[in-house]
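K.L.:
show me how the following folds:
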Amino acid sequence: MSQNHYHVLGVSMTASAHEIKVAYKRLAVQYHPDKHGGNTRYEELFKAVAAAYHILGDPGRRAQYDYQLQAAARRAEAQLRQQQFRQQSQHVYGVPMPPPAPLRTRPPAGSRERHYRTIPRQRPKFTRRDLRFILLLIGGIILFVVAVRVTMYHVTAVSNYERGLEAYRRHQWSAAHSFFSEALHFKPDYTNALRRRAEIEQLAYQNPKAAVVDYRAALRHTTDARAQAGLLTRLGQSFRALHQSDSARAVLRQAVHLDSTQARAWLLLGEGQLFKQLRYAQANASFTAGLRHTRGAPTAVAARLLLYRGLARYKLGDLRAARADYWQALILAPHSGQTYFLLGRVAQKEGDTTEACEFFRRAVLMGYQYAAEQRRQTCP
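P.N.:
Below you'll find the predicted structure:
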């Protein structure tokens, strides 16, 4: 193998500049021709050392020289690979290539291994980890299916409720009832649908028994006190229609206990005290409590509260207060023949027959037929 400059100086290719310089000085002293009497062999060695240091002592020339060494090494490698994979028929310098040595990765197979043998089938082992994975997978699938089902049912119920509400506003009771029932099929605890369907049963179909069922179901799923009071008021109306006075009185008391601003509940409670129980003082107190909360109530509710409070005061003998309530009721409902009739009764009680007859006449003109018989008996 030919020596390169590193071999001449006796240093490695990774030697530092200082190491190269030290090696050069040492070899220059060792091979100097003057020390060997002009021996040509040492003269050649001295020249080789000087040439090597000339190349390796300069960083630029050394870098170029290293690149040339690496390129030469790669070319030698490539030539060696070509010779190793040359076909046997090829000749190198006229001499056939020797056959490649066999590749041995293990000792040669014995006689027992020189045929196919069936590999025994191994039974799969089912571990607890596999069981947990399967259970988690099944649980995830079930939860996904349930979530999709609940979501679809909720969307369908809301859609049917909105359609029913539109029909409810148009007074299309049959269509609204069908839509609300369909919504409750998908979501049985849909409070708004239960309440609206109960109102249709109570007010449009005159079926208070079915309305009671829906109102009670809505109450079971309502937590807001004001909403509960409204449902209890409607439930009290349905009980009254079924002639269940005790049940009506109980739920109406519960309604005003939850929300004392329920004017309609006070009205219904006072009506039972006035007409069923004949407790005029309690009825007067209930009507008065209801009148304190008529700001957001319909005008008809306020008018009836005034009318019935006037009647309770009439029964208590306070004719002046009764007359004042009747006149305020007339302001809210000026075409009420019943109010004119009750004003006639107050005038009759006070002994003013002329005024009583005038009120009875106006009541008859307003279509209140009970005033006609009283007018025939009282007026000449």
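
K.L.:
okay, CA-based contacts and neighbour counts for the rest of this
P.N.:
Will do.

K.L.:
ok, now how distant is A302 from Y308?
P.N.:
Distance check for A302 against Y308: by C-alpha to C-alpha, to the nearest Å, it reads 10 Å.

K.L.:
same check, this time on L219
P.N.:
For L219, the distance to Y308 under the criterion C-alpha to C-alpha works out to 29 Å.

K.L.:
compare those two and say which is more crowded by neighbours.
P.N.:
Set side by side, L219 and Y308 show more neighbours around Y308, with 24 against 21, by other C-alpha atoms under 10 Å.

K.L.:
contacting residues around the more buried one?
P.N.:
Y308 makes contact with E271, F287 under the criterion C-alpha atoms under 8 Å, 6 or more residues apart in numbering.

K.L.:
buried residues in whatever helix or strand G236 lives in?
P.N.:
Element membership for G236 (DSSP states H and E) is helix 225-241. The neighbour-count check on helix 225-241 (16 or more other C-alpha atoms under 10 Å) flags 226-241 as buried.

K.L.:
could you check the angle the next helix or strand after it makes with helix 225-241?
P.N.:
Next along the chain after helix 225-241, taking DSSP H and E as the criterion, comes helix 245-258. Our comparison of helix 245-258 with helix 225-241, counting by axes from the mean of the first three to the mean of the last three C-alpha atoms, to 10 degrees, yields an angle of 160 degrees.

K.L.:
residues making contact with helix 245-258?
P.N.:
When contacts are taken as C-alpha under 8 Å, 6+ apart, the neighbours of helix 245-258 outside the stretch itself are 225-226, 228-230, 232-233, 235-240, 262, 265-266, 268-269, 272.

K.L.:
how about stretch 339-359?
P.N.:
Everything outside stretch 339-359 that qualifies as a contact, by C-alpha under 8 Å, 6+ apart, is 307, 311, 314, 319, 322-323, 326, 329-330, 360, 362-363, 368, 371, 375, 378-379.

K.L.:
count the neighbours of V145 for me.
P.N.:
When neighbours are defined as other C-alpha under 10 Å, V145 has 12 of them.

K.L.:
likewise Y6?
P.N.:
Y6 has 18 neighbouring residues, counting by other C-alpha under 10 Å.

K.L.:
structure for this one too, so we can compare:
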Amino acid sequence: MRAMNTLGFDAAPEDTRVVVAMSGGVDSSVTAALLKDQGYDVVGITLQLYDHGAAVQRKGACCAGQDIHDARRVAEAIGIPHYVLDYESRFKDSVMEEFADSYLRGETPVPCVRCNQTVKFRDLLETAEDLGAVALATGHYIRREGGLDNARLYRGKNSIKDQSYFLFATTQEQANYLRFPLGGLSKDETRALADKYNLAVAAKPESQDICFVPNGNYASVIERIRPGAGVEGDIVDLHGTVLGRHSGIINYTIGQRRGLGIATGSPLYVVRLDPERNRVVVGPAEALLVSRVSLREMNWIGDEPLGMDGTEVMVKVRSTQEPMKATVFGAADNWAEVHLDEPEAGVSPGQACVMYDGDRLLGGGWIAGTEAPITL
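P.N.:
Have a look, this model is predicted:
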């Protein structure tokens, strides 16, 4: 009796080639071991994304020195071919430089989404196809359901590990090709599988969110990519009155309260960054509220086209929040506008606005601008 093909293909697992993106962490290692155990023709690929020599000794790194070594060890242990591809220049062009430029525009970027959108789900997917694979599998915690041509994406079964927010830019064509074997598991269950398969990385800690930012010091990375980015300027209130000086808008984010270096009778927050005049605008907490959000590079993978009449959805404007009610209106040139049912604080340009129908991922876009519910 032929073994069941759990990936949805009409072929025996041994006749089904799958490329697994192996970062050297527990999740992708378990993904490769699980598929190998089920009998698939598995090929592991690890991407060298940045300065791997300098990153070898840094804990929490990703896609660099030690992680490449760990991925190679896992591949050897489970008996699959493994390749390391030098994507450093692609990563620098598509992710790191965009990260720096986004901060210079007064935005707060999400480079992990850009990495998935470009280097991993565009470039690596093409490489998988060139190797004769019928699918690219990753260790992301997101569920895929449906057939070969009509895949739907859903939030990971374990809400704590759900990574659907970071995959909002996945197109329908990509969703059809991708597989996520860990989408129905918790992290504890994944680690238990790592122990079962005797993987050397079973107890390896989580990697940091932004792999190329050591110790969370964004400004130093931006200064290295764009020298002279930290230009001093004025901190002003909502009326333009100068309250102090800042050390460069790259050091500030929407909603920030601490570290402003100004003393007033009431708490003030960063409510807007003005790169054209190199100003940080501060105001009271209520000035952070927004009710409308404009989006660029809108990606929609719902069943029906996104029209201009409005579609009721649930949205997340930050990865850590629970979805909230909103209506999204489609516009020309892949733009969209979102009307929030309830005003939300701290919505920052450069972040993602991700849309759901229940647990189903419908897509999303990059926040280009916001509109307050009241005039302050």
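
K.L.:
TM-score, when you put one on top of the other?
P.N.:
These two chains, once laid on top of each other, score a TM-score of 0.18 by TM-score structural alignment, normalised by the length of the second structure; 125 aligned residues with a C-alpha RMSD of 7.5 Å.

K.L.:
so which elements touch the helix or strand hosting I134 of the first structure?
P.N.:
The secondary structure element spanning I134 of the first structure is helix 128-169 (assigned by DSSP H and E). If contacts are counted by 3 or more C-alpha pairs under 8 Å, 6 or more residues apart in numbering; DSSP states H and E, helix 128-169 of the first structure sits against helix 173-186.

K.L.:
name the helices or strands packed onto the helix or strand following the helix it packs on?
P.N.:
Next helix or strand after helix 173-186 of the first structure toward the C-terminus (DSSP H and E): helix 191-199. When contacts are defined as 3+ C-alpha pairs under 8 Å, 6+ apart, helix 191-199 of the first structure sits against helix 173-186, helix 208-220.

K.L.:
contacts only, for the closest residue to Y177 of the second structure other than its chain neighbours.
P.N.:
Ranked by C-alpha to C-alpha, 6 or more residues apart in numbering and with sequence neighbours excluded, the top spatial neighbour of Y177 of the second structure is A135, at 5.1 Å. Residues touching A135 of the second structure, when contacts are defined by C-alpha under 8 Å, 6+ apart, comprise R17, V18, V19, A128, E129, Y177, L178, R179.

K.L.:
quick one: A48 of the first structure and V8 touch, right?
P.N.:
Yes: proximity of A48 of the first structure to V8 meets the contact threshold set by C-alpha atoms under 8 Å, at 7.1 Å.

K.L.:
okay, now R264 of the first structure: neighbour count?
P.N.:
Residues within reach of R264 of the first structure, counting by other C-alpha under 10 Å, total 27.

K.L.:
can you tell me the helix or strand for it?
P.N.:
helix 263-271.

K.L.:
and for that helix, what's in contact with it?
P.N.:
The contact list for helix 263-271 of the first structure (C-alpha under 8 Å, 6+ apart) reads 233, 236-237, 249, 252-253, 255-256, 282-287, 289-291, 293-294, 297, 301, 304-305, 308.

K.L.:
any idea how far V271 of the second structure is from A135 of the second structure?
P.N.:
Summarising the geometry, the distance separating V271 of the second structure from A135 of the second structure, computed by C-alpha to C-alpha, is 44 Å.

K.L.:
and what of F329 of the second structure?
P.N.:
For F329 of the second structure, the distance to A135 of the second structure under the criterion C-alpha to C-alpha works out to 33 Å.

K.L.:
and V354 of the second structure, by the same measure?
P.N.:
Summarising the geometry, the distance separating V354 of the second structure from A135 of the second structure, computed by C-alpha to C-alpha, is 25 Å.

K.L.:
related to what we said a few turns ago, now the contacts of stretch 339-359 of the first structure: which count as buried?
P.N.:
Among the contacts of stretch 339-359 of the first structure, those scoring as buried are 307, 311, 314, 319, 322-323, 326, 329-330, 360, 362-363, 368, 371, 375 (criterion: 16+ other C-alpha under 10 Å).

K.L.:
would you map the helices across the stretch 1-150 of the second structure?
P.N.:
Assigned by DSSP state H, counting those that start in this stretch, the stretch 1-150 of the second structure shows helices spanning 26-37, 52-55, 65-78, 88-91, 97-104, 111-115, 125-130.

K.L.:
that older thread, got a ChimeraX select line for the buried ones in the contacts of helix 263-271 of the first structure?
P.N.:
When burial is assessed using 16+ other C-alpha under 10 Å, the buried subset of these is captured in ChimeraX by this command:
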select :233,236,237,249,252,253,255,256,282,283,284,286,287,289,290,291,293,294,301,304,305,308
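
K.L.:
tilt between the helix holding R264 of the first structure and helix 245-258?
P.N.:
Here helix 263-271 of the first structure points in a direction 140 degrees away from that of helix 245-258 (the same axes, to 10 degrees).

K.L.:
next SSE after helix 263-271 of the first structure?
P.N.:
Using DSSP H and E, the helix or strand that follows helix 263-271 of the first structure towards the C-terminus is helix 280-291.

K.L.:
so A326 of the second structure, which of the three states?
P.N.:
What DSSP: H, G, I helix; E, B strand; the rest coil gives for A326 of the second structure is strand.

K.L.:
got a list of what it touches?
P.N.:
With contact set as C-alpha under 8 Å, 6+ apart, A326 of the second structure has these partners: E312, V313, M314, V315, V338, H339, L340, D341.

K.L.:
tell me which of those is nearest to H52 of the second structure?
P.N.:
V315 (36.6 Å; C-alpha to C-alpha).

K.L.:
which residues are in contact with the nearest residue in space to that closest one that is not next to it in sequence?
P.N.:
In this structure, V315 of the second structure finds its nearest non-sequential neighbour in M355, 4.5 Å apart by C-alpha to C-alpha, 6+ apart. The neighbours of M355 of the second structure, taking C-alpha under 8 Å, 6+ apart as the test, are F168, V313, M314, V315, K316, L361, L362, G363, G364.

K.L.:
so which elements touch the helix or strand where the fourth one lies?
P.N.:
Spelled out, that is V315 of the second structure. Following DSSP H and E, one finds V315 of the second structure within strand 311-316. The elements that strand 311-316 of the second structure packs onto, with contact taken as 3+ C-alpha pairs under 8 Å, 6+ apart, are strand 324-330, strand 352-357.

K.L.:
from what I see, V270 of the second structure and H246 are in contact.
P.N.:
No: the pair V270 of the second structure and H246 fails to qualify as a contact (C-alpha under 8 Å) at a distance of 11.5 Å.

K.L.:
between those two, which contacts overlap?
P.N.:
When C-alpha under 8 Å, 6+ apart defines a contact, the residues bordering V270 of the second structure and H246 alike are V280.
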